[in-house]
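J.: I need the structure of the sequence given here:
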Amino acid sequence: MEKLFQKIDGSSTKKLLDSGITSESIILMEDKDLMDIGIEKGPRLLILEFIRQENNNAQENINESNLNVLNWNDPHSTSSKARFTFFNEKEIRTALETRTDFRNTLYGELNVGGLPSNKNLLFMVRIVCSHFFEDRILNQRSYPTAFEKHLLAKQIVSTYPQLKRKKRNVMDPDEVSADKRKFNRNKAYDDFDFASQEVLEIVHARLQIQNPRTAALIIKQFPHMTAYNGLMIQQSFVRMTSLEQRVDMANILLKCILLNRHVFNDIEDEYIQGALVVFRELMVRGCKRLKEDDSMSVEEIQAAPLIRWVEESIKHEHLTTTTARYEPHIACFGDKFKKGSYYAVYGTESVSCGYSSLNCIDVFIKGFTVLNVRVPTLLRNLKDFLDIKVYSLKSHSSRNSVNNLLDVFDKVDNAERRSLISNGDTSI
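T.: Below you'll find the model as predicted:
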């Protein structure tokens, strides 16, 4: 407070000290508080300016060495705390250097003081955000706070100071000051995570109406829809359909295996096997054999409309060029009929779903709704079955084969309930 005392008169200093005001308490004072202890208007203005500067400094001068051990209350949860994330220049540079598809921009522009295009800047932000936040979002279901995003943005600019420049070249028009703009943005929310998601969904819905069947356009506008093992697609589906509680898909798919114990027995993953059994039971016609399918076995061809096993060595080709010839499907990269890494594929667009087949089936089916993709003819009965039995989006189907299978499941469920009741289990 010595700096403040040098600016104000002795009488005002004495009043502050007599009132027991300390360096900790003064930053909490307002104009009314200063008036109450008799500070005149001139010194009050100087004190208020001092308080404003101190508050700004306190926000900006947080000791970064302690950021990684601070816990902040998650604004969207009453029971959990979000782990605060530590950012530094070295880690940001390392995250960018590990991406081979960004090295031209990194070494050719950023590292020599250049300013990349807007597209490459957005790509850079996605790389850095994935590096710091992806594991936290996937495993802890905890999103970065607005304050963390602000600190990360400041660290990125500190790492590459040329990003402070407003224009990419001298011929670009100057930025118009806020008081001269015809339109100004509304004040941003302090806590804007959920608000931004709602805006995204409104725009997303309009894109669907104006540009039907354009998953590529939706993903181009919102590239993060394909990130985090399909989590964004799952959350968008919940908001779009008002589905509040996920039904146990795992139990249903395991029961589906019992429909036919003589098919798809070589498939290692039980959830994939169950999905294929119910797909086969509901299939209205045979599968068309393509020229490139000549080397495939009968079971591979029967499974192909839903899932294709692809060698890891041709993964990039399959996801970028080959898929354009196929209807939407699940791709499993690994040995035939074995577990592997799963992707939900919609034409040339794909969503990585990690190594969980159950998660991939869920993302794949929900992706038809979220990305506004036309459901292939051979998969319509399967999707209809899951929409009713798993997601409860409707009560019955327009297809008799689906309704007949649902009746079988209802009888099985009723038999299970009667068995549990007869055994004295009243929890149901």
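J.: going forward, measure contacts and count neighbours with C-alpha atoms only.
T.: Fine.
J.: this structure: strands as residue ranges?
T.: 71-73, 81-83, 307-310, 329-333, 341-346, 349-352 (DSSP state E).
J.: hmm, who's touching the fifth one?
T.: Identification of contacts with strand 341-346 by C-alpha atoms under 8 Å, 6 or more residues apart in numbering yields 215, 319, 323, 327-334, 350-357, 360-361, 363-364, 373.
J.: quick one, longest helix in this structure?
T.: If you go by DSSP state H, the chain has its longest helix at helix 400-422.
J.: starting at the chain centroid, how far to that one?
T.: Centre-to-centre, helix 400-422 and its host chain are 36 Å apart (C-alpha atoms, centre = their mean, to the nearest Å).
J.: what sits against the closest residue to Arg399 other than its chain neighbours?
T.: Once flanking residues are discounted, Arg399 sits nearest to Asn381: 7.5 Å by C-alpha to C-alpha, 6 or more residues apart in numbering. Neighbouring residues of Asn381 by C-alpha under 8 Å, 6+ apart: 279, 282-283, 399, 401-402.
J.: export the residues you listed as a markdown table, with columns for distance to Gln221 and neighbour count.
T.: Output for these, formatted as a markdown table (distance: C-alpha to C-alpha, whole Å; neighbours: other C-alpha atoms under 10 Å):
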| residue | distance to Gln221 | neighbour count |
| --- | --- | --- |
| Phe279 | 33 | 23 |
| Leu282 | 36 | 21 |
| Met283 | 35 | 19 |
| Arg399 | 36 | 13 |
| Ser401 | 38 | 16 |
| Val402 | 36 | 23 |
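J.: please give me the structure for this one as well, since I'd like to look at both together:
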Amino acid sequence: MNRILTKHFFEKQIFQDKRYPSWQQKKDLAIKIIEEFSQLEKTRINPDSPEESFFFWRQSGKEHGCHSGIIETRVENMRKDILPENRLFRRVRPKKIIVPETSNETAALLAALSATAQNAKYISDSMAECTEIHQWILNKKSENNTQEILEVFPHLLNYNGLLVLHIQQAYERIHTSYNTTADLKSFLSLAVLLDENCWLSVEDSNLKGLLIFKKKLGNRGVKRVADTNEQLSMEELLAWPLIRWMKSNGDPENVQVDIYKSNKTDPHILCIGEKQSRGNMYLIFYSYSISCGNSSLQAIEVFFKSFSVLGIPIPLQLKKIHDFLSIKLWKTLSSTISVTVQRLISKIIDYEQSLED
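T.: Predicted structure coming up:
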């Protein structure tokens, strides 16, 4: 019976839809079995366990650990029949990177070059030649990864308006599966269809779309991370881990931002101007800042791609929105353990298919 039911409910989901059943789905099936065959209540593991525990018991009654029950066992066995290339979670062996000797010489010359228009093409080409060095530093996963990368590639931090070009090129070199047809603006506009009455006071449509997606992915723990003396509205509080506004006090912006980043706050997008209005955008990565001008699209794209390019750990509050964009838009990530992200991706896919029909 267990084999028949798990096949009926989960086979298509696992093999065709390429989605693993959640613990809630497996628990619901176990409860249905007990409801239909009440005599099976006697199969419970022990007197204190749930009636359905023989079929599925979440974490075996503990706060942490693996699930148990014959439904869980059968689903695990079904996953083993999936071809390795189709599995959601694959153990990838780290590729050994060999750095050519000529790359070290090129990198040394590159770091010494000034960011001028005459050097633009040479710097771009040289950074491509030094990809192995970049990947080698990233694979080290040391606490000083970002500092080491910027010492070798200082032009990633700022390059007279060509910042997006260098971050984008480096991102594509790191992620060979990158979706080159990705349209960030069109993708963010889909968010308004999910909740057109949300974030009405945010002037920039791109930021509004990003915040709607962020809200749909959950806001657990937001109150704990909003460490500020300012009086924030609920919307500003929800936006705090991702986007913050700072009113200009008349000082030059670069001085103001330097003072702000000295606090070494968690990575986020900073907009100079009245709350929820348009303004010049800066990316704050602890003690580093990147100027993105008044382009919100540029700020959003560079912000999320910089985590990979600069080797910056992704804050917990941004993990879901980062995974969401990486999987659905840029296709540089194949899967996520977040059920919320999986559901939102499925919702967007269903909507896109309905448009095609």
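J.: what TM-score do we get after superposing?
T.: Scored against TM-score structural alignment, normalised by the length of the second structure, the superposed chains reach a TM-score of 0.61; 240 aligned residues with a C-alpha RMSD of 2.7 Å.
J.: show me what contacts Cys204 of the first structure?
T.: Cys isn't right for residue 204 of the first structure; it's His. If you count contacts by C-alpha under 8 Å, 6+ apart, then His204 of the first structure has Ile218 around it.
J.: what lines up with it in the second structure?
T.: By TM-score structural alignment, His204 of the first structure lines up with His134 in the second structure.
J.: give the closest residue to Ile219 of the first structure in space, chain neighbours not counted.
T.: Residue nearest to Ile219 of the first structure in three dimensions, not counting chain neighbours: Met225, with 6.3 Å by C-alpha to C-alpha, 6+ apart.
J.: contact partners for the counterpart of Pro241 of the second structure in the first structure?
T.: Counting by TM-score structural alignment, Pro241 of the second structure lines up with Pro305 in the first structure. Counting by C-alpha under 8 Å, 6+ apart, Pro305 of the first structure makes contact with 287, 327-329, 378-379.
J.: write a ChimeraX command that selects only the buried members of the contacts of strand 341-346 of the first structure.
T.: In ChimeraX syntax, the buried subset of the contacts of strand 341-346 of the first structure is picked out as below (16 or more other C-alpha atoms under 10 Å):
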select :215,319,323,327,328,329,330,331,332,333,334,350,351,352,353,355,356,357,360,361,363,364,373
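J.: so what's the residue count around the closest residue to Phe364 of the first structure other than its chain neighbours?
T.: Of all residues not flanking Phe364 of the first structure in the chain, Ala344 sits nearest, at 5.2 Å (C-alpha to C-alpha, 6+ apart). Residues within reach of Ala344 of the first structure, counting by other C-alpha atoms under 10 Å, total 29.
J.: distance of Ala344 of the first structure relative to Lys255 of the first structure?
T.: 23 Å (C-alpha to C-alpha, to the nearest Å).
J.: for Glu60 of the first structure, same thing?
T.: If you go by C-alpha to C-alpha, the gap between Glu60 of the first structure and Lys255 of the first structure works out to 57 Å.
J.: more neighbours: the two, which one.
T.: Neighbours per residue (other C-alpha under 10 Å) separate Glu60 of the first structure from Lys255, with Lys255 holding more: 16 against 10.
J.: Gly274 is in contact with that one, correct?
T.: Yes - when contacts are counted by C-alpha atoms under 8 Å, Lys255 of the first structure is listed as touching Gly274 (7.2 Å).
J.: to which residue of the second structure is the residue nearest to Arg399 of the first structure aligned?
T.: Taking TM-score structural alignment, the alignment pairs Asn381 of the first structure with Lys320 from the second structure.
J.: what span of the second structure lines up against stretch 349-368 of the first structure?
T.: Per TM-score structural alignment, the counterpart of stretch 349-368 of the first structure in the second structure is residues 288-307.
J.: on that earlier part again, for Phe123 of the first structure, which of the strands of the first structure is the nearest?
T.: Nearest to Phe123 of the first structure among these is strand 349-352 (17.1 Å), distances taken as C-alpha to C-alpha.
J.: mean distance, that closest one to its aligned residues in the second structure?
T.: By mean C-alpha distance after the TM-score superposition for the first structure, the fitted strand 349-352 of the first structure averages 1.5 Å away from its aligned residues in the second structure.
J.: just give me the match in the first structure for Ser277 of the second structure.
T.: When the first structure is aligned by TM-score structural alignment, Ser277 of the second structure is paired with Lys338.
J.: OK, contacts around Ile212 of the second structure?
T.: Listed by C-alpha under 8 Å, 6+ apart, the contact partners of Ile212 of the second structure are 191-192, 194-195, 198-199.
J.: pull out the buried members of those.
T.: Burial by neighbour count, judged by 16+ other C-alpha under 10 Å, picks out 191-192, 194, 198-199 from the contacts of Ile212 of the second structure.
J.: of the residues you listed, which is the nearest to Thr228 of the second structure?
T.: Trp199 (21.0 Å).
J.: what count of nearby residues applies to the counterpart of Gly209 of the second structure in the first structure?
T.: Here Gly209 of the second structure is matched to Gly274 in the first structure, going by TM-score structural alignment. Neighbour count of Gly274 of the first structure, defined by other C-alpha under 10 Å: 25.
J.: is it correct that Gly274 of the first structure is in contact with Ala250?
T.: No - if you go by C-alpha under 8 Å, Gly274 of the first structure and Ala250 don't touch, sitting 9.3 Å apart.
J.: Asn254 of the second structure: which of the buried ones among the contacts of Ile212 of the second structure is nearest?
T.: Nearest to Asn254 of the second structure among these, counting by C-alpha to C-alpha, is Trp199 at 28.3 Å.
J.: list the contacts for the alignment partner in the first structure of that closest one?
T.: Using TM-score structural alignment, the partner of Trp199 of the second structure in the first structure is Phe264. Residues near Phe264 of the first structure by C-alpha under 8 Å, 6+ apart: 273, 276-277, 299.
J.: whereabouts in the first structure does stretch 32-52 of the second structure align?
T.: By TM-score structural alignment, stretch 32-52 of the second structure lines up with nothing in the first structure.
J.: and the residue nearest in space to the middle of the second structure, what does it touch?
T.: For the second structure, His322 is the residue whose C-alpha lies nearest the centre (C-alpha atoms, centre = their mean; 1.7 Å). Residues near His322 of the second structure by C-alpha under 8 Å, 6+ apart: Phe304.
J.: gap between Lys247 of the second structure and Tyr260 of the second structure?
T.: Applying C-alpha to C-alpha to Lys247 of the second structure and Tyr260 of the second structure gives a distance of 12 Å.
J.: which one of these two is surrounded by more residues?
T.: Applying other C-alpha under 10 Å to Lys247 of the second structure and Tyr260 shows that Tyr260 carries more neighbours, namely 17 against 12.
J.: against Val302 of the second structure, how distant is that one?
T.: Distance from Tyr260 of the second structure to Val302 of the second structure, counting by C-alpha to C-alpha: 20 Å.
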